[in-house]
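# Okay, here's the prediction I keep looking at, along with the sequence it came from:
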Amino acid sequence: MGLMSDEIEMIHLDFERTYWWFKSRRDLIKSLLLKFHFHGPLLDVGSGSGENLEAIKGIVPHSVGVELSDTMIEYASKLGRNIIRGNVEALPFDDSTFMSVAALDILEHVDDRRAIKEIWRVLKPGGKLLITVPAFMWLWGIHDDVHGHKRRYSARQVLKLTQGTGFNIVFWSYWNFILFIPSAIQKKLGKSHSLVRLPKPLNDALYAISKLDNYLILRGLKLPIGTSIVVIAQKPCQSGEDCHETSKGIRDNSSV
């Protein structure tokens, strides 16, 4: 994160733990890491408070986060989370340090070309990358302004960005398909940052409904639309390189 106001960051600290969207995305992240055999060491770029990192480290050992916001780093350190200060556009690590990288709703905040090149640099040959980004510029709303977004993506754009750096696409899909219409209306017509506390029964119901998206994706379906995009990519090996295993899991859905 690192590009939002302190006020919005503090709101995020609370919502990341309990809000249905964050919980469902975290479930999907953990399942994809298992399904596609992600290995450590793993770098989580734009870690924020470390909620995702905390979930990830139970799946992938030797995970570390990098974050630009001092507010988030201070909060994470109090909870004993392994997050250091750094910029995704100039990562403080040597070449080929990590076997996996997670870039979860961070590319829309930064110079994405510089960031993806840095991710490529620190990944080992054969290493895997998990990306999530917000979908469709026509869904742009005050939520994006408040949260410091520079862009939203089509699937074609994020795949072009990733493949243009040299990555092979293993899998991609839109996400938040089942709840797309109400989520899209909220984003377009919302008058605030859109993180509005919901009554617990409603929050629980939305969380339960959103699990269907995760179920479909984990069975290899490429959802046709959604408010987010998820991509899994792999850094290929060159001849003679010490390379990790090729990706396993769901079939390749690299075409748009």
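Good, I have the coordinates.

# Going by C-alpha atoms from here, please, whenever you check contacts or count neighbours.
Noted.

# In terms of secondary structure, what does the host helix or strand of Ala184 contact?
Using DSSP states H and E, the element containing Ala184 is helix 180-189. Helices and strands in packing contact with helix 180-189 are listed as helix 142-146; criterion 3 or more C-alpha pairs under 8 Å, 6 or more residues apart in numbering; DSSP states H and E.

# and Asp95, helix, strand or coil?
coil (DSSP: H, G, I helix; E, B strand; the rest coil).

# typed the wrong thing, it's Leu221
For Leu221, the assignment made with three-state DSSP gives coil.

# do the same with the one 5 residues further on
Remark: Gly226 carries the secondary structure label coil [criterion: three-state DSSP].

# all helices in the stretch 1-150 of the chain, in order from the N-terminus.
6-18, 20-35, 51-56, 70-78, 112-122, 142-146 (DSSP state H, counting those that start in this stretch).

# Tell me the helices and strands packed up against the third one.
The reference is to helix 51-56. Helix 51-56 sits against helix 20-35, strand 63-67, with contacts defined as 3+ C-alpha pairs under 8 Å, 6+ apart.

# Below is structure B, check it against A:
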Amino acid sequence: MNLSLYACPRCHRPLAGDALRLHCHECGFALTMSEGLWLDNTLAQPPGFSPDRREHLSDIERDHFWFGPRDHLLAKLAARELPRGGNALELGCGSGRLLPAWNTQFAQTFAVESYARSLAEAQARDARTTLVQADVTRLPFADNQFDTVLAFDVLEHAPADAMLGEARRVARDGARFLLSVPAFQSLWSYADVAAGHRCRYDLAQLRGELVANGWRLLGHTHYQFALFPVLWLSRRLLGERGQAAERRPSRVATALLGRINALEVGLGAGLRLPYGTSLMAWAEAV
């Protein structure tokens, strides 16, 4: 265990301890190992993502048309745009859908998540990852530790400067950052409100926030390019009825829409698609 990797998220002093407990001599902060997870029993749940929303996502992600092709696209982008080997940190890993891919690409993977139940699900999915209960705006890691940082549909839930600044603090100079956010404010709907989103992003806003926090944008693309017109019209014309159908589509619709997304990812993963419901970007620490 490399103790030099860890630092207090409150006062940034090094953490001391062993394989069962890490603690800060200065302020008393502690992480306790429990069933393979580093847990912070004092951590408050983030205001931008309710327990009910977490349960909803856990329920639908198994077969919703959005998740599977999106995961394949992110794995392809990572293989193309991020270095192999080294260590990687995923911020807000949720149930760990992408951890198996990261443990194939990187020598060592760490992931943080505020919900202990999500961490347990992530561990069941891939036990090779070091899993830590933490706030993405106050990370329990020392400066300049990671070669790669990953964050997928997390930034819209957190204060941008706090999260991006923390990501930069723990990243080494020249580290790469792959992230995704919901795209286009014109798609804003009740679903965004229920999910605790601050906003939906366009490229200019994301670039500005990255640059302000020590990152240089290297490239970007969008996901759900083909379905964008359908989903835009559904949200604009059908309102809550359309959003409900989008959240809980029929089996036939799920199969059809999932196939469209899969074809898009298969045929267009190397292209810079100009619009879609998700914006995906990669950046470098400067």
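It's in. A quick note: this is a predicted structure, and the numbers were derived from the prediction, not measured.

# closest to Ser173 of structure 1 out of the helices of the stretch 1-150 of structure 1?
For these, distance to Ser173 of structure 1 was read as C-alpha to C-alpha. The smallest value, 11.9 Å, belongs to helix 20-35.

# so where is that closest one in structure 2?
Equivalent residues of helix 20-35 of structure 1 are located at 65-80 in structure 2, counting by TM-score structural alignment.

# Mind listing what's buried along that stretch?
Of the residues in stretch 65-80 of structure 2, those with enough neighbours to count as buried (16 or more other C-alpha atoms under 10 Å) are 65-66, 68-78.

# about what we covered before: next helix or strand past the helix holding Ala184 of structure 1?
helix 200-218.

# Which helix or strand lies directly C-terminal to that next one?
Counting by DSSP H and E, the element after helix 200-218 of structure 1 in chain order, helix or strand, is strand 228-234.

# in the superposed pair, what's the mean gap between that next one and structure 2?
Plainly put, strand 228-234 of structure 1 ends up 0.7 Å away from its match in structure 2 on average once the two are laid over each other (mean C-alpha distance after the TM-score superposition for structure 1).

# against structure 2, where does that strand fall?
Counterpart in structure 2 of strand 228-234 of structure 1, with TM-score structural alignment as the criterion, is residues 278-284.

# Ok, stretch 142-149 of structure 1 next?
Counting by TM-score structural alignment, stretch 142-149 of structure 1 lines up with residues 190-197 of structure 2.

# May I ask you to name the longest strand in structure 2?
As assigned by DSSP state E, the longest strand anywhere in structure 2 is strand 171-182.

# what's the distance between the residue nearest to Ile8 of structure 1 when sequence neighbours are not counted and Ile178 of structure 1?
What sits nearest to Ile8 of structure 1 in space, not counting adjacent residues and going by C-alpha to C-alpha, 6 or more residues apart in numbering, is His147, at 7.4 Å. Relative to Ile178 of structure 1, His147 of structure 1 is positioned 24 Å away (criterion: C-alpha to C-alpha, to the nearest Å).

# same check, this time on Pro92 of structure 1
In this structure, Pro92 of structure 1 lies at 39 Å from Ile178 of structure 1, with C-alpha to C-alpha as the measure.

# what does Asp144 of structure 1 give?
From Asp144 of structure 1 over to Ile178 of structure 1 the distance is 21 Å, taken as C-alpha to C-alpha.

# can you check Leu91 of structure 1 too?
Counting by C-alpha to C-alpha - Leu91 of structure 1 and Ile178 of structure 1 are separated by 36 Å.

# Repeat that for Asn214 of structure 1.
Here Asn214 of structure 1 is placed at a distance of 10 Å from Ile178 of structure 1 (C-alpha to C-alpha).

# Which residue of the two possesses the greater neighbour count?
Higher neighbour count among Asn214 of structure 1 and Ile178: Asn214, with 21 against 17, using other C-alpha atoms under 10 Å.

# how near is the equivalent of Thr148 of structure 2 over in structure 1 to Trp120 of structure 1?
In structure 1, the residue equivalent to Thr148 of structure 2 is Ser100, according to TM-score structural alignment. In this structure, Ser100 of structure 1 lies at 10 Å from Trp120 of structure 1, with C-alpha to C-alpha as the measure.

# Looking at those two, which has the bigger crowd around it?
Between Ser100 of structure 1 and Trp120, counted using other C-alpha under 10 Å, the more crowded position is Ser100 (27 against 24).

# wait, isn't the more buried one in contact with Gly40?
Yes: between Ser100 of structure 1 and Gly40 there is a contact at 6.3 Å, judged by C-alpha atoms under 8 Å.

# Please identify the nearest residue in space to the counterpart of Tyr115 of structure 2 in structure 1, excluding sequence neighbours.
Mapped onto structure 1 by TM-score structural alignment, Tyr115 of structure 2 lines up with Ser69. Across the structure, with C-alpha to C-alpha, 6+ apart as the measure, the residue nearest Ser69 of structure 1 apart from its sequence neighbours is Gly2 (4.1 Å).

# ok, now which ones touch that neighbour?
Contacts here follow C-alpha atoms under 8 Å, 6 or more residues apart in numbering; on that basis Gly2 of structure 1 touches Gly46, Gly48, Glu67, Leu68, Ser69, Asp70, Met72.

# out of those residues, which are buried?
The neighbour-count criterion (16+ other C-alpha under 10 Å) marks Gly46, Gly48, Glu67, Leu68, Ser69, Met72 among the contacts of Gly2 of structure 1 as buried.

# wait, which of those residues is closest to Arg152 of structure 1?
Closest to Arg152 of structure 1 out of the buried ones among the contacts of Gly2 of structure 1 is Gly46 (16.8 Å), distances taken as C-alpha to C-alpha.
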